[in-house]
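Colleague: Model the structure of this input:
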Amino acid sequence: MTHEAGWAHAPGALRGPSWLRPPSDPNDLVPLLWSATATKVEGDLVVGGVSMSDLVAEHASPAYVLDEADFRARAGAFRDAFNDYDVYYAGKAFLCTEVVRWVKDEGLCLDVCSPGELLVALRADFDPARIGYHGNNKTVPELERAVEAGVGRIVLDSFAEIERLAEVAAQAGTTQGVMIRVTAGVEAHTHEYIATAHEDQKFGFSITSGDALEAVRRVLAAPGLDLLGLHSHIGSQIFDSSGFEVAARRVLALHARVSAELSVVMPEMDLGGGFGIAYTTQDDPSEPSRLAAEMTEIVAHECRALQVDPPRLSIEPGRAIVGPAMCTVYTVGTVKPVALDGGAVRTYVSVDGGMSDNIRTALYDADYSCTLAARRSDAPPVLARVVGKHCEAGDIVVRDEFLPGDVEPGDLLAVPGTGAYCRSMASNYNHSLRPPVIAVRDGAARVVVRRETEDDLLATDVGA
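Modeller: Got it, this is the predicted structure:
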């Protein structure tokens, strides 16, 4: 299909999203989307010095590939940029025992939000005093477990939880450090499911309604609770500091009001985070150093205006550490050109995974990129849709991407930016087996989470 103005102007051409442009060479990597060690060697994708062809030959596909050097570098970048802050790694993004050890090595704190995440952290001998515990509906048993473990701070999310934790602390004969999660009424520019600071959602106490101040009063009245400060989180996949400016103003105003009216100086404040990463060329994430400078100035400015001393600050980078550090490698099973109205043709490339290992495309309408991972092609690019093997029309991995026109069964495809929420949200849908996580560094690959087996799949089925 040719046209003097380009492929998109040809009769029957299928047009992708406005931001997606046909590449001059579909074999090339876009560095912004990949971990730092990812490169192509004669068409073979190499990550951490390990060839994806060799990795799949040994471990099969699909597989998550975790670039250890990249993970550590990103963790260190946030630690160094926010050197006067406590930086909390988001366990919910991706967690396993080995990753907890990396987090500990790099001097970060750890955020967990379930008994399972706490279990993994303690298994890796992570200092519980450096753990924060989130969640909007923590049960008595999990609060007891957190208190017994010595978790440094529990982030309170409801009046019922204040009473619940106060009773647990009293029974344990201890004082538990807590923060109060507040909603600042900020509409973050992100998907509605991951925007968390507006009023109409399940997290936190509203500042505008007065619930946040009442929560402060109730915590102060509970002898077994030590109020460390306020916690605010405006959402996830946030690219700049503009939303934090409004949130910080409102949260610091409440911080100052507590000091003035209740004569209590809270020593800490958590600004949240949820910093974004580049999934495609339309994304433009900020560097940690820029975010740190801007957020620090925002807080300093507001504290000067309110005439209060700045509290010790915490942030939670979210996906920004592990997200770009991982890719997923698949094997192509079928390639199916599908004729559409107007004479256009969409090329469906089916791989051996799908929504069971990456639900984000179906759940959030998320965009991803991909590349041919085991050979170089001289074929011109075609607009393709990469789909999974599950019994769902919405089982899409990459909605739109240019791939070489000769992509065929047996080829390897790799999708970057899958470190956050892909393995952690993976499922056994269609009774599929969840893929392994393979850490790569300096030419060596090691399994840090093994592939599930059929025995694993049947282990909880008591019908036999």
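Colleague: Going by C-alpha atoms from here, please, whenever you check contacts or count neighbours.
Modeller: Will do.
Colleague: Assign Tyr193 to helix, strand or coil.
Modeller: Of the three states, Tyr193 takes helix under DSSP: H, G, I helix; E, B strand; the rest coil.
Colleague: For it, grab the count of nearby residues.
Modeller: Look at Tyr193: counted by other CA atoms under 10 Å, it has 11 neighbours.
Colleague: could you list every residue that touches it?
Modeller: Tyr364 (CA atoms under 8 Å, 6 or more residues apart in numbering).
Colleague: now do Val46
Modeller: With CA under 8 Å, 6+ apart, Val46 has these contacts: Thr37, Ala38, Thr39, Lys40, Met52.
Colleague: at 10 Å instead, please
Modeller: Contacts for Val46 (CA atoms under 10 Å, 6 or more residues apart in numbering) come out as Thr37, Ala38, Thr39, Lys40, Met52, Ser53, Asp54, Leu55, Ala373, Ala374, Val440, Gly443.
Colleague: Alongside the first, I'd like the structure of this one:
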Amino acid sequence: MSRFAHPAGDRHAEMLPQERPPLAPADLNRINPAIWPRTSTRVEGTLTVGGVDVRDLARDHGTPLYVLDEDDVRSRMRDYATAFAGSEVHYAGKAFLCKEIVRWLQEEGLGLDVASAGELAVALSVGFPAERITMHGNNKSTAELGKALEAGVGHIVVDSYDEIARLGYLAEQQGKRPKVMVRVTTGVEAHTHEFIATAHDDQKFGLSLSTGAAAEAVRRILALPQLELLGLHSHIGSQIVDTAGFEVAARRLASLLVQIKEEHGVVLPELDLGGGYGIAYVDGDEAPDIKELADSLQEIVAKVCTGAGLPVPRLTVEPGRTIVGPGGITLYEVGTIKDVEGLRTYVSIDGGMSDNLRTALYGAEYTAALVSRGSEAEPMLSRLVGKHCESGDIIVRDFHLPADLAPGDLIAVASTGAYCRSLANNYNYLPRPAVVAVSGGVSRVIVQGETEDDLLRGQL
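Modeller: Here you go, the predicted model:
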């Protein structure tokens, strides 16, 4: 088993909250540096991030509020650029994308993956170099492909026979010759939730290796002089902390590279193993060290390709969650507190599944804490819930908060930088919260929060 292995089922959540070791009041004030942003500290019990007191953030910007530690996010970008020197690092924009994130990527020297014309528009709006952009998507429209060609994106990852024909026609019409990769479904089983496992055959992404669909896609691309085939792409899933799956995927991709060489006399120079690397959300979670991850993946590619008699291709990786996830928190105000005797206390906050859909969507787990003050009160078993008209509107299913919790207190949920704002919605007509970056004791809005006027705009 890989040194990064995280065996399926080995999670503390399988133990009932009442069965876990008892907590002391001091445990509730502890900030685990593996889960909270790198600049997080407790000052007289109050959380500060980027040198900014969360009480000031709530006062100045309101709640709910997404808070992003700029120094944390930038440092992780630099960690990837250093660890994967000689390879390509493309940030997966679906994790969280806005103009300011794109500026940080450009300044830190990373590339960018987009999955829609909208994400492409965000990148281009601030002058991000199109040649450092890769376009993904299982159902790219003619309009989206046309915009990608017009912009001159560096790579387009084709996902179907229809797309190959569509892209070839558009390329001929525009007089372009885009660089493409084939997304290959390798059949690797990732130990993650069904909804974020992406390499088994029975799902919407990619072209199957086992059925020969991927090899046929290669034939069709090579038959079109309008397209330049550069390599193969694979993505096995998300929130993965075990490199063993990547090794299996790389071996299977290498077998296809050998087949392509033997059948067509073509040696493809690039291999993209995707991303999906996990982060720590709760105590006990593991997360791979970036340098060790880079060394392992680069060694895997070199070993399997050399063993197959192939030159070592240029490796690309696509981290998203591991760059932006740990540096984000979501700040809420407590509204009502309801004790269900003999079970737990329900703590309702002023947001919910409209700003964090992940718990309801696929049972995500989080760490949360009282952050506007310290407390010496005994721990009480709690469930953090939102204000939506859904019983499944849960942010943190079972955890402990101080028994003296009161309305008006501030609760922060850690590791929410990835996928929370990206999946945010207006259920029950709640406006989506603002995103604030903090650094050096200063906060600044990088995505404005919505208002009721925004919700009504466009209605006739």
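Colleague: Report the TM-score for the pair.
Modeller: The TM-score (TM-score structural alignment, normalised by the length of the second structure) is 0.95; 445 aligned residues with a CA RMSD of 1.2 Å.
Colleague: just to revisit the earlier point, just the buried members of the contacts of Val46 of the first structure?
Modeller: For those, a burial check counting by 16 or more other CA atoms under 10 Å picks out Thr37, Ala38, Thr39, Lys40, Met52, Ser53, Leu55, Ala373, Ala374, Val440.
Colleague: picking up where we left off before, so which of the contacts of Val46 of the first structure belong to helices?
Modeller: Met52, Ser53, Asp54, Leu55 (DSSP state H).
Colleague: Reformat the buried ones among the contacts of Val46 of the first structure as CSV; add distance to Ala300 of the first structure.
Modeller: Output for those, formatted as CSV (distance: CA to CA, whole Å):
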residue, distance to Ala300 of the first structure
Thr37, 37
Ala38, 39
Thr39, 41
Lys40, 45
Met52, 47
Ser53, 51
Leu55, 49
Ala373, 47
Ala374, 51
Val440, 41
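Colleague: Against Leu207 of the second structure, how distant is Glu228 of the second structure?
Modeller: Distance from Glu228 of the second structure to Leu207 of the second structure, counting by CA to CA, to the nearest Å: 18 Å.
Colleague: The two: who's more crowded?
Modeller: Leu207 (25 against 15).
Colleague: I figured that one hits Thr198, correct?
Modeller: No - applying CA atoms under 10 Å as the test, Leu207 of the second structure and Thr198 come out as separate, 11.4 Å apart.
Colleague: what is in contact with these two at once?
Modeller: Common contacts of Leu207 of the second structure and Thr198 (CA under 10 Å, 6+ apart): Thr185, Thr186, Ser234.
Colleague: how far away is the aligned residue in the first structure for the last one from Arg101 of the first structure?
Modeller: Think Ser234 of the second structure. Aligned by TM-score structural alignment, Ser234 of the second structure pairs with Ser232 of the first structure. Going from Ser232 of the first structure to Arg101 of the first structure by CA to CA gives 27 Å.
Colleague: Who has more neighbours out of the two?
Modeller: Using other CA under 10 Å as the criterion, Ser232 of the first structure and Arg101 rank with Ser232 on top: 27 against 15.
Colleague: Please list all residues in contact with the alignment partner in the first structure of Glu163 of the second structure.
Modeller: Alignment note: Glu163 of the second structure maps to Glu161 in the first structure; criterion TM-score structural alignment. Shown in contact with Glu161 of the first structure (CA under 10 Å, 6+ apart): Asn136, Asn137, Lys138, Thr139, Val140, Leu143, Val155, Glu167.
Colleague: Could you check what's spatially nearest to the first one, not counting adjacent residues?
Modeller: The shortest distance from Asn136 of the first structure to any non-neighbouring residue, by CA to CA, 6 or more residues apart in numbering, is to Asp157 (5.3 Å).
Colleague: Thr37 of the first structure and Ile315 of the first structure, how far apart?
Modeller: 27 Å.
Colleague: which SSE is the aligned partner of Ser422 of the second structure in the first structure in?
Modeller: Counting by TM-score structural alignment, Ser422 of the second structure lines up with Ser424 in the first structure. Per DSSP states H and E: Ser424 of the first structure is located in neither a helix nor a strand.
Colleague: Would you mind confirming that Ser424 of the first structure is in contact with Phe94?
Modeller: Yes - contact criterion CA under 10 Å: Ser424 of the first structure and Phe94 qualify, at 5.5 Å.
Colleague: Looking at the two, which is more packed in?
Modeller: Phe94 (23 against 16).
Colleague: Would you check that that one makes contact with Val448?
Modeller: No - the criterion here is CA under 10 Å, and Phe94 of the first structure misses it with Val448 at 12.0 Å.
Colleague: any idea where the strands of the stretch 101-250 of the second structure begin and end?
Modeller: Listed in chain order, the strands of the stretch 101-250 of the second structure (DSSP state E, counting those that start in this stretch) span 111-114, 133-135, 155-158, 179-185, 207-208, 228-233.
Colleague: Need the ones you listed in JSON lines (columns: distance to Met15 of the second structure).
Modeller: Below are the strands of the stretch 101-250 of the second structure laid out as JSON lines (distance: least, CA to CA, whole Å):
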{"stretch": "strand 111-114", "distance to Met15 of the second structure": "38"}
{"stretch": "strand 133-135", "distance to Met15 of the second structure": "42"}
{"stretch": "strand 155-158", "distance to Met15 of the second structure": "42"}
{"stretch": "strand 179-185", "distance to Met15 of the second structure": "35"}
{"stretch": "strand 207-208", "distance to Met15 of the second structure": "38"}
{"stretch": "strand 228-233", "distance to Met15 of the second structure": "38"}
